[in-house]
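Student: Show me the folded form of this:
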Amino acid sequence: MKAARAPTSLTHFSLVFLSSFHLLFSFSAAEHYPGQAFIQCLIFQSNDSIANVVYSPNNASYEQIYEFSLRNPRLNNSNRLQPQVIVTPVSESQVQAVVRCAQQNHLRIRTRSGGHDFEGLSYSSTYDIPFVLLDMINLRNVSVNATARTATIGAGATLGEVYYWIYRASGTLAFPAGVWSTVGATGLICGGGYGVLRRKYGFAADNVLNVRIVDVYGNILDRESMGEDLFWALRGGGCSSFGVVLSWELNLVEVPETVAIFNISRTLEQNATQMILPFQTVARNLPVEVDLRVLMSTTISNTSVRPDNKTVRLSFTSTYLGPADELYKIIDKNLPEIGLLRSDIQDVSWIQAIMQGSFFPLFDEAPTPEDLLDRTFLADIPFKGKSDFVREPISEQGINGLWDKLLEVGPGETTLVFTPYGGVLDEYLESAIPFPNRNGTLYMVYMRVLWVGNTTQKLEWIRSLYGYLRPYVSRNPRRAYYNYNDLDLGMNNARGPINYITARRWGRSYFNNNFMRLVGVKTRVDPLNFFRHEQSIPPFSLAMVSDM
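Tutor: Reported below is the predicted structural model:
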């Protein structure tokens, strides 16, 4: 990702100047346009032509660029502030220029890679404070060294792009990350990042060898120059609090040429309660090569005993780093309650498992690996999500009550996922990375409701589900996954003194005791709190003083 050369010929310089002049002139009509001075700064500070990757609301391409990577339509509304300027840099020097010019012109920065941010904080704001959207979509090169088992990826790469280029280099190498191919790899790593390989190889953040960022001063730092504290913070502590990620160097892990997958469905009428009760403790203690998860959702069934024919469907899905015969024996011995048949299991290649065997199968018919490069094929789903962690099994009474809660909403409107932990995750200290919830965790809970129909009612419902689970999940503090960010947990002040106590409440939910160490890192690398949003890490120095 080399910076483009400064123009040397007079002709080239003239073209760049005319393009820049046209851009400035188009903004002059808006006399008080807040981003005008910022754009002028970019044009005259950048060593390369930046005019073609800068978009204001007056630009015909602005909305298209803004919405292209906006994955949650719930957040595309008039209550959210959109960026004054969007920049899609094509070189690292342009990223440096954005950081410097934003500070000089009192604009904040939001940075976007994939756009799956649960609360849209990477591209919009609940604050009425102007900001620049730094969209990293053009910095997404992926380079794989199969011999060294490493990959270097640009900050704008999606998981699908990472998986595809690893596959092209080797059919037996993988990166331990998530299942949604359109998710930005950077955002996932910055929050920890779990996937089907978590029980054998840990999280995505555990498999980072190096990272390069632009800091608050516009300098480019790598692991050696930033120091181990900041390197620790960037692997699970939310990168947007500390700088702008440019690229990652990743450790790749070995997978077999052939793996086994299955996805089977059961309903309440098929004795679902007696399946979930043992699942809670058994799934985390299966061999580390097994990923077995369960998704629960409301549906319509002719076998339902209810007048409205509603029931709860349980989808059990698994990926096993080995042959189908072995997976069948493991599940049949340890979880016979789910009634798995040998015919339910397929032997596939690893790349096929990514496309077909993930928890949310990505492609319906005859997928090819090249489909992973499509950043737009997944439907954009409006939703509100929450998360938690379970360390003691939920009782039979609690599970039956959970079915009742799910049946309160319409078919297909809710999703609840139990993701078991165990395996190597029990070997990590809480402080290994900022993400703390591994050793001793039975499973993670993900809950989602579609943002359709009566949205006020939907918000009340998911909050009531969250409240119902209170006796059965984490406590002191109640935990949440930072990548499933939830503004219900609290927000920083938009202006004025930082309420450190408020920040500590949501901060400990995501990071527990690691929150204090993150604050220490923030204080050292960004003491004036330039990189700031609704749930960014605050520095100590601003705990009782006014914001800049």
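Student: drop to CA atoms for contacts and neighbour counts, all remaining ones
Tutor: Will do.
Student: need the next SSE after the lengthiest helix in the chain, C-terminal direction.
Tutor: Longest helix in the chain, counting residues (DSSP state H): helix 10-28. Note on helix 10-28: by DSSP states H and E, the next helix or strand toward the C-terminus is helix 36-45.
Student: just checking, what packs against the next helix or strand along the chain from that following helix?
Tutor: Note on helix 36-45: by DSSP H and E, the next helix or strand toward the C-terminus is strand 54-55. In terms of contacts (3 or more C-alpha pairs under 8 Å, 6 or more residues apart in numbering; DSSP states H and E), strand 54-55 is packed against strand 85-87.
Student: Check which helices and strands the strand it packs on sits against.
Tutor: Against strand 85-87 (3+ C-alpha pairs under 8 Å, 6+ apart) you get strand 54-55, helix 62-68, strand 131-135.
Student: now, of the ones you listed, which is deepest in the fold?
Tutor: strand 131-135 (a mean of 24; mean count of other C-alpha atoms under 10 Å).
Student: just the angle between it and helix 36-45, please?
Tutor: 50 degrees (axes from the mean of the first three to the mean of the last three C-alpha atoms, to 10 degrees).
Student: Check which element follows strand 131-135 along the chain.
Tutor: That would be, after strand 131-135 and using DSSP H and E, strand 142-145.
Student: Give the buried residues for that following strand.
Tutor: 142, 143, 144 (16 or more other C-alpha atoms under 10 Å).
Student: For the residue most central in space within the chain, give me its contacts.
Tutor: Centroid-nearest residue in the chain: residue 188, 3.9 Å away (criterion: C-alpha atoms, centre = their mean). Contacts for residue 188 (C-alpha atoms under 8 Å, 6 or more residues apart in numbering) come out as 177, 178, 204, 483.
Student: Go again with 10 Å.
Tutor: 113-114, 116-117, 158-159, 177-178, 194, 203-205, 235-236, 238, 482-483 (C-alpha atoms under 10 Å, 6 or more residues apart in numbering).
Student: mind checking which helix or strand it is in?
Tutor: helix 185-191.
Student: Same check on residue 316?
Tutor: strand 310-320.
Student: tell me which strands and helices that strand is in contact with?
Tutor: Using 3 or more C-alpha pairs under 10 Å, 6 or more residues apart in numbering; DSSP states H and E as the contact test, the elements touching strand 310-320 are strand 258-267, strand 290-300, helix 324-334, strand 346-349, helix 350-356, helix 396-406, strand 414-420.
Student: this one next, for a side-by-side:
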Amino acid sequence: MATLRGRGLALAFLASLLLSVHLAMASSDDFLQCVRDKIPGELVYTQCSSSFSGVLVNYIKNAKFVNTTAKPLCIVTPTDASHVQAAIRCGRGHGVRLRVRSGGHDYEGLSYRSARQEVFGLLDLAALRAVSVDEAASTAWVESGATIGELYYAVAKNNPRLAFPSGECPTIGVGGHFSGGGIGMMMRKYGLSIDRVVDAKLVNANGELLDRAGMGEDLFWAIRGGGGGNFGVVLSWKVQLVPVPATVTVFNIAKTLEQGAVDILTRWQDVAPALPSELTITVMVTGQQAVFRALYLGECGSLASTMRDRFPELNMTSADCQPMTWLQSAALSFFSFTNSKPVEDVLLPRPASPSTFSKGKSDYVRQAIPKAVWKEVYASWFTMKGAGVIVLEPHGGYMCDVPEDATPYPHRRGVLYVIQYIAYWMSADGGPAATSWLDGFYGFMAHHVTKHPREAYVNFRDLDIGQNALEEEDGLGAAENARFWGQRYFLGNYEKLAKVKAAVDPTNFFRNEQSIPPMRNQPRE
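Tutor: Sure, this is the predicted structure:
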């Protein structure tokens, strides 16, 4: 009897599973038909389309996700707000969630893939890339599918004395970059990208097109640093541009261990956040050297004088100066800091499928790391097989003057610098050594960075720090379960983000493995 009962339960479970699959297939078919009916056919690519793979891969920036198994049901490439509205309404009507991609730099690929086989459609905003500059008002509207290279170029070509504070990789999409904050070489002077966003146009979970006035200040606050893929689809951003001098100065100084790299790096931790806000010096630690890269919003003579007074350990002289326009400085390669190509050839191209595999992590530092630790870093971790690079970017300056709850990005006053850890490998079989190095080094650094929580930057997304459950609970539970990783990105701002989510997307339509769940009020007993 027990055996028969067991078989009966197994058959019932199998029947339930088959029914679920059948219903999912039916809803998927209905969703695809709805999309075909509402959106021009040339803008929709299903898995049967000959161009589907090419369109999907074209904006994947990490080779390890090229052959991902959880592909979208279809790719919608909107050229107008109405196409985004239609896709969302089709998704809502037929139970298919959407993921949104602008530049494809999401470190975990969640803007275009599901890490756990969830059925979804993809909104690829690459065709929404217009930049419109109002020189008189020193503002610009930029669509989310534009890259920051395209934004830089359009602004500077309109007026070379205007610029915008944003990131250092020109192929990053504006939509994702702004959604997470937008750190860069001018943040010490002008803040993050989100600190200069003054309006936006967004399609919400109901398919409504809203501007700042229509969405309200809570939602406008949330989209400026609360992470991509959470609150709706931001189509475009109005940004306040900033003045820059006709000539800026850069330098790139590499120091080996024999030249005192450890001593200089140790000193940099206290100096860099306290320098005049016009000067930013970042560090790339790799191999057996430290590379100090600077952008100064001024001329060489003043820079050399400041360095002699404030950071003599680096031994920077006028011979290290490279004067250029701000636009030229934005076109420099971070890793080589040289470039012989015209700025158009650096800032405007959109590279095709990637050849490099990578994995990233991040940390924030509020107390300088001792010299002995840096010695151990070089002696142990950067002599290992698979060793990658770490990039240190100083805060201070403008960042100290902004309250941590002014935007969702909370890592402001008291932060010395942010660390980005990057492991690279060129073929699939190189992954184990690189990721083993990354995991081990990240574990080692736990004693020397922020704690309780260990802070992280949402634009350096890392699923290792936590994920949402596959089937999320209703009510307070899902948001509470996500608090562990959410507070690492957003500190005390996490709870407000979860409450905004509940107000604007209570059914959690915009969801991924590390999206903010809605925090609803607890039911009364």
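Student: circling back to that earlier point, structure 2: which residue goes with the residue nearest to the centre of structure 1?
Tutor: Matched by TM-score structural alignment, residue 188 of structure 1 corresponds to residue 177 in structure 2.
Student: so how far is residue 334 of structure 2 from residue 184 of structure 2?
Tutor: Between residue 184 of structure 2 and residue 334 of structure 2 the distance, using C-alpha to C-alpha, to the nearest Å, works out to 12 Å.
Student: more crowded one of these two?
Tutor: residue 184 (22 against 13; other C-alpha atoms under 10 Å).
Student: what sits against residue 516 of structure 2?
Tutor: Neighbours of residue 516 of structure 2 in contact, by C-alpha under 10 Å, 6+ apart: 226-231, 468, 478-479, 482-483, 485-486, 494-495, 497-502, 508, 510.
Student: Just give me the match in structure 1 for it.
Tutor: Checking with TM-score structural alignment, residue 516 of structure 2 has residue 537 as its match.
Student: again, but for residue 197 of structure 2
Tutor: Match for residue 197 of structure 2 (TM-score structural alignment): residue 208.
Student: Which of the three states applies to the closest residue to that match other than its chain neighbours?
Tutor: Of all residues not flanking residue 208 of structure 1 in the chain, residue 250 sits nearest, at 4.6 Å (C-alpha to C-alpha, 6 or more residues apart in numbering). Secondary structure, DSSP: H, G, I helix; E, B strand; the rest coil: residue 250 of structure 1 is strand.
Student: Give the aligned equivalent of residue 250 of structure 1 in structure 2.
Tutor: Match for residue 250 of structure 1 (TM-score structural alignment): residue 239.
Student: Tell me how many other residues surround its match.
Tutor: Neighbour tally, residue 239 of structure 2, other C-alpha under 10 Å: 21.
Student: From residue 227 of structure 2, how far off is it?
Tutor: The value you get for residue 239 of structure 2 to residue 227 of structure 2, if C-alpha to C-alpha is used, is 18 Å.
Student: any idea what residue 125 of structure 1 aligns with in structure 2?
Tutor: Checking with TM-score structural alignment, residue 125 of structure 1 has residue 114 as its match.
Student: Secondary structure element for the closest residue to its match other than its chain neighbours, which one?
Tutor: Take residue 114 of structure 2 and drop its neighbours on the chain: the residue closest to it by C-alpha to C-alpha, 6+ apart is residue 70, 5.4 Å away. Under the criterion DSSP H and E, no helix or strand holds residue 70 of structure 2.
Student: How far does stretch 206-220 of structure 1 stretch from one end to the other?
Tutor: 22 Å.
Student: just stretch 348-364 of structure 1 next, same as before
Tutor: Note: stretch 348-364 of structure 1 ends 15 Å apart using C-alpha to C-alpha.
Student: Could you check how far it is from the centre of its chain?
Tutor: Relative to the centre of its chain, stretch 348-364 of structure 1 is centred 19 Å away, using C-alpha atoms, centre = their mean, to the nearest Å.
Student: Residue 145 of structure 2 and residue 406 of structure 2, how far apart?
Tutor: Residue 145 of structure 2 is 26 Å from residue 406 of structure 2, by C-alpha to C-alpha.
Student: Mind checking which of those two has more residues around it?
Tutor: residue 145 (26 against 12).
Student: if we can go back for a sec, quick one: contacts for the match of residue 250 of structure 1?
Tutor: Applying C-alpha under 10 Å, 6+ apart, the residues near residue 239 of structure 2 are 133, 138-142, 164, 193-200.
Student: Would you mind measuring from it to residue 192 of structure 2?
Tutor: For residue 239 of structure 2 relative to residue 192 of structure 2 (C-alpha to C-alpha), the value is 11 Å.
Student: And residue 123 of structure 2, by the same measure?
Tutor: 26 Å.
Student: Residue 213 of structure 2: neighbour count?
Tutor: Around residue 213 of structure 2 there are 11 residues (other C-alpha under 10 Å).
Student: now do residue 20 of structure 2
Tutor: 12.
Student: Now which residue in structure 1 aligns to it?
Tutor: That one, residue 20 of structure 2, aligns with nothing by TM-score structural alignment.
Student: sec struct for residue 20 of structure 2, please.
Tutor: helix.
Student: For it, list the residues it contacts.
Tutor: Counted by C-alpha under 10 Å, 6+ apart, residue 20 of structure 2 has contacts 14, 26.
Student: how near is it to residue 98 of structure 2?
Tutor: Counting by C-alpha to C-alpha, the gap from residue 20 of structure 2 to residue 98 of structure 2 is 20 Å.
Student: same deal with residue 277 of structure 2?
Tutor: Taken as C-alpha to C-alpha, the span from residue 277 of structure 2 to residue 98 of structure 2 is 41 Å.
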